[in-house]
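# I need the structure of the sequence given here:
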Amino acid sequence: MKGNGSSNTINAVETTLTIVEVLKQINAAGVSEIADEVGIPVSTTYMHLNTLRHRGYVTKSDGDYRLSLRFLEHGGAVRQQMEFFGIIQDVVNQTAYLTGEIVGFGVEEQGQRVALYRSEGGGAVGDQIPIGEYTYLHWTSLGKVILAHLPDRRVDEIIDEHGLPQGTPFTITDRSELEAELASIRADGYATDDAERRRGIRGAAVPIMDADETIVGSLGVAGPEHQFTEAYLSELIDTLLEKRNVIEIRSEFYE
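Okay, here's the model as predicted:
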């Protein structure tokens, strides 16, 4: 799993970041296990881990290393620096309270959907995704509605880079089928997800645009497939469209 260096990158930094990614996947591990996963000597792994620990990015307990909450601090700071985040947070919380469901806001970064913020209503049951999670855009309603409103060239770049891997048997993995789906999303003004990322989970999302009609993110709701009937999903979409208008009116993009 060792990071691939190139003439434009620093091998030691590549290795450190690979160690961080390994720790994210396996949660906690000893130096030998991490070295095996990364594919480098134990002594080299220890030096990288010791540096990360010294800088506060890794903790050690009973011989096992794990990532620290310092990453949460940085992610939170980046999110707070977004001019529109306060509005998003407020509207997502209101929508979750109103619907009783899990409501989230997603953005596109590096060709993937990032869960920027989420809130759970009183009766929420469903996909417990962590804030900050990256996943394929074509897997979720939050991602598909963003993909549908990106320029064609950007969509082609994303598919060329990430492909169309399968999340469940219901995931769209054919490029022509996805293009047809994206056209329908643009025409309808919303996207739905029918267990395309995880079995038993349905969702819907609407695009959030700026004053220039450029996509900036998506507002969505998700829950159990048996509860999210067509009629109920239609009601939720109406609520999302209403809240989208609130975000766009309040947003600084319109100033």
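# Every contact and neighbour count from this point should use C-alpha atoms.
Will do.
# for the chain, what's the longest helix?
helix 230-250 (DSSP state H).
# tell me which residues of that one are tucked away?
233, 236-237, 240-241, 243-244, 247-248 (16 or more other CA atoms under 10 Å).
# The chain: helices as residue ranges?
Using DSSP H, helices in the chain cover 11-26, 31-38, 42-54, 70-80, 85-99, 141-148, 152-162, 175-188, 230-250.
# how about a markdown table for the buried residues of helix 230-250, with distance to residue 134 added?
Output for those, formatted as a markdown table (distance: CA to CA, whole Å):
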| residue | distance to residue 134 |
| --- | --- |
| 233 | 25 |
| 236 | 24 |
| 237 | 24 |
| 240 | 22 |
| 241 | 24 |
| 243 | 24 |
| 244 | 22 |
| 247 | 23 |
| 248 | 24 |
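# And those residues, which is closest to residue 121?
Among the buried residues of helix 230-250, residue 236 lies closest to residue 121 (CA to CA), at 13.2 Å.
# From the centroid of the chain, which residue is nearest?
When CA atoms, centre = their mean is applied to the chain, the residue found nearest the centroid is residue 114 (2.5 Å).
# Now the second one, please; I'll put the structures next to each other:
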Amino acid sequence: MAQNSVATLKKGLLVLELIRKHQGITLAEVMKELQLSKSTAFRFLTTLEKLNYIYKIQTHYFFNPKKFSNGLEKRSNKDWASLHSIYQVAQNVQMSTYLGKVDGTDLVMTQVLHSPFLHSTEEELGNRSKLHQSALGKVILAHLNEDKLNSLLDKMSLEPATANTFQDSQLFRYHLKAIYEDGYAFDDEERIVGIRCVAVPVFRNNEAIAALAIAAPADQISRTNIKQIAIKLQAGSNAVTKEIETLENT
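Modelled structure (predicted):
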């Protein structure tokens, strides 16, 4: 009995170590890598998930680093570099994908993925732009409550990044209302000439805390495919929210 228990524990630790080394791994990949039957691999994965050592997004399993951190340590609200669901968004839309958060009147990039969408682009993490200059910033602003929005707009000067950037504060307010009604924002070369962007908000407790977006050359994003892109991004936003909640509650 003791030998069987040790052997089972060893296999379980091998599964956990395998998951730790990957940016997401499927049941089939665990079976292949460790030469396990489907039922055995599934049993290990289910047990590790129930114990919060790993978590699952769609068909992929991910290592939960918070399970092994000091209980007094808190994950910084600004440190989302370990989120995995954005990888699946990028692979689904096959366009450069961004996750950004608000810092004062700036938008700060917390994840940036370019083709082949396997690794976050480290040199672009932390890049800043003004909130009004991109779809990411605009979609967050549009979903803030009135007090927070007014407080931010009072501090913003609406300086242009290109000739297409909003500079009229009254028109910008009307634009934010339209974004709120649509549920997504469109950046028509407002920050970078030749680049268009579509963004949706990321919510937690019904509050917009970030934005998920894709960006591509203007000829790849037309007014006829914006809504289709937005629908894919909204599904991705839901996955990001779920992953955040999973990590914070374990």
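# tm score of chain vs chain?
After superposition, the two chains reach a TM-score of 0.62 (TM-score structural alignment, normalised by the length of the second structure), with 172 aligned residues with a CA RMSD of 2.7 Å.
# on that earlier part again, most widely separated two among the buried residues of helix 230-250 of the first structure?
Farthest apart among the buried residues of helix 230-250 of the first structure by CA to CA are 233 and 248. That separation is 22.2 Å.
# count of neighbours near the corresponding residue of the second structure for residue 191 of the first structure?
Counting by TM-score structural alignment, residue 191 of the first structure lines up with residue 185 in the second structure. Other residues within reach of residue 185 of the second structure, judged by other CA atoms under 10 Å, total 28.
# Can you tell me what residue 108 of the second structure aligns to in the first structure?
Per TM-score structural alignment, residue 108 of the second structure is aligned with residue 114.
# Give me the distance between that match and residue 94 of the first structure.
Using CA to CA, to the nearest Å, we find residue 114 of the first structure at a distance of 21 Å from residue 94 of the first structure.
# one step back: what span of the second structure lines up against the longest helix of the first structure?
Using TM-score structural alignment, helix 230-250 of the first structure pairs with 223-243 in the second structure.
# Stretch 37-46 of the first structure now?
Against the second structure, stretch 37-46 of the first structure falls on no residues (TM-score structural alignment).
# What is the end-to-end distance of that stretch?
Stretch 37-46 of the first structure has an end-to-end distance of 13 Å (CA to CA).
# which ones are touching residue 215 of the second structure?
Residues counted as contacts of residue 215 of the second structure (CA atoms under 8 Å, 6 or more residues apart in numbering) are 95-98, 195-198.
# Take these and map them onto the first structure. Which survive?
Compared against the first structure with both residues aligned by TM-score structural alignment, their matches' CA atoms under 8 Å, the contacts of residue 215 of the second structure retain 95-97, 195-198.
# how close does the aligned residue in the first structure for residue 134 of the second structure get to residue 13 of the first structure?
The alignment partner of residue 134 of the second structure in the first structure, by TM-score structural alignment, is residue 140. Taking CA to CA as the measure, residue 140 of the first structure falls 32 Å from residue 13 of the first structure.
# Have a look at those two and say which one is more surrounded.
Legend: neighbour count by other CA under 10 Å for residue 140 of the first structure and residue 13, higher for residue 140 (29 against 13).
# which non-adjacent residue is nearest residue 44 of the second structure?
With sequence-adjacent residues excluded and distances taken as CA to CA, 6 or more residues apart in numbering, residue 44 of the second structure is closest to residue 12, at 6.1 Å.
# My guess is that neighbour contacts residue 42. True?
No: Residue 12 of the second structure lies out of contact with residue 42 (CA atoms under 8 Å); the separation is 11.1 Å.
# Which one of those two is surrounded by more residues?
Shown here are residue 12 of the second structure and residue 42; by other CA under 10 Å, residue 12 has more neighbours (19 against 16).
# distance of the more buried one from residue 29 of the second structure?
Taking CA to CA, one finds residue 12 of the second structure at 15 Å from residue 29 of the second structure.
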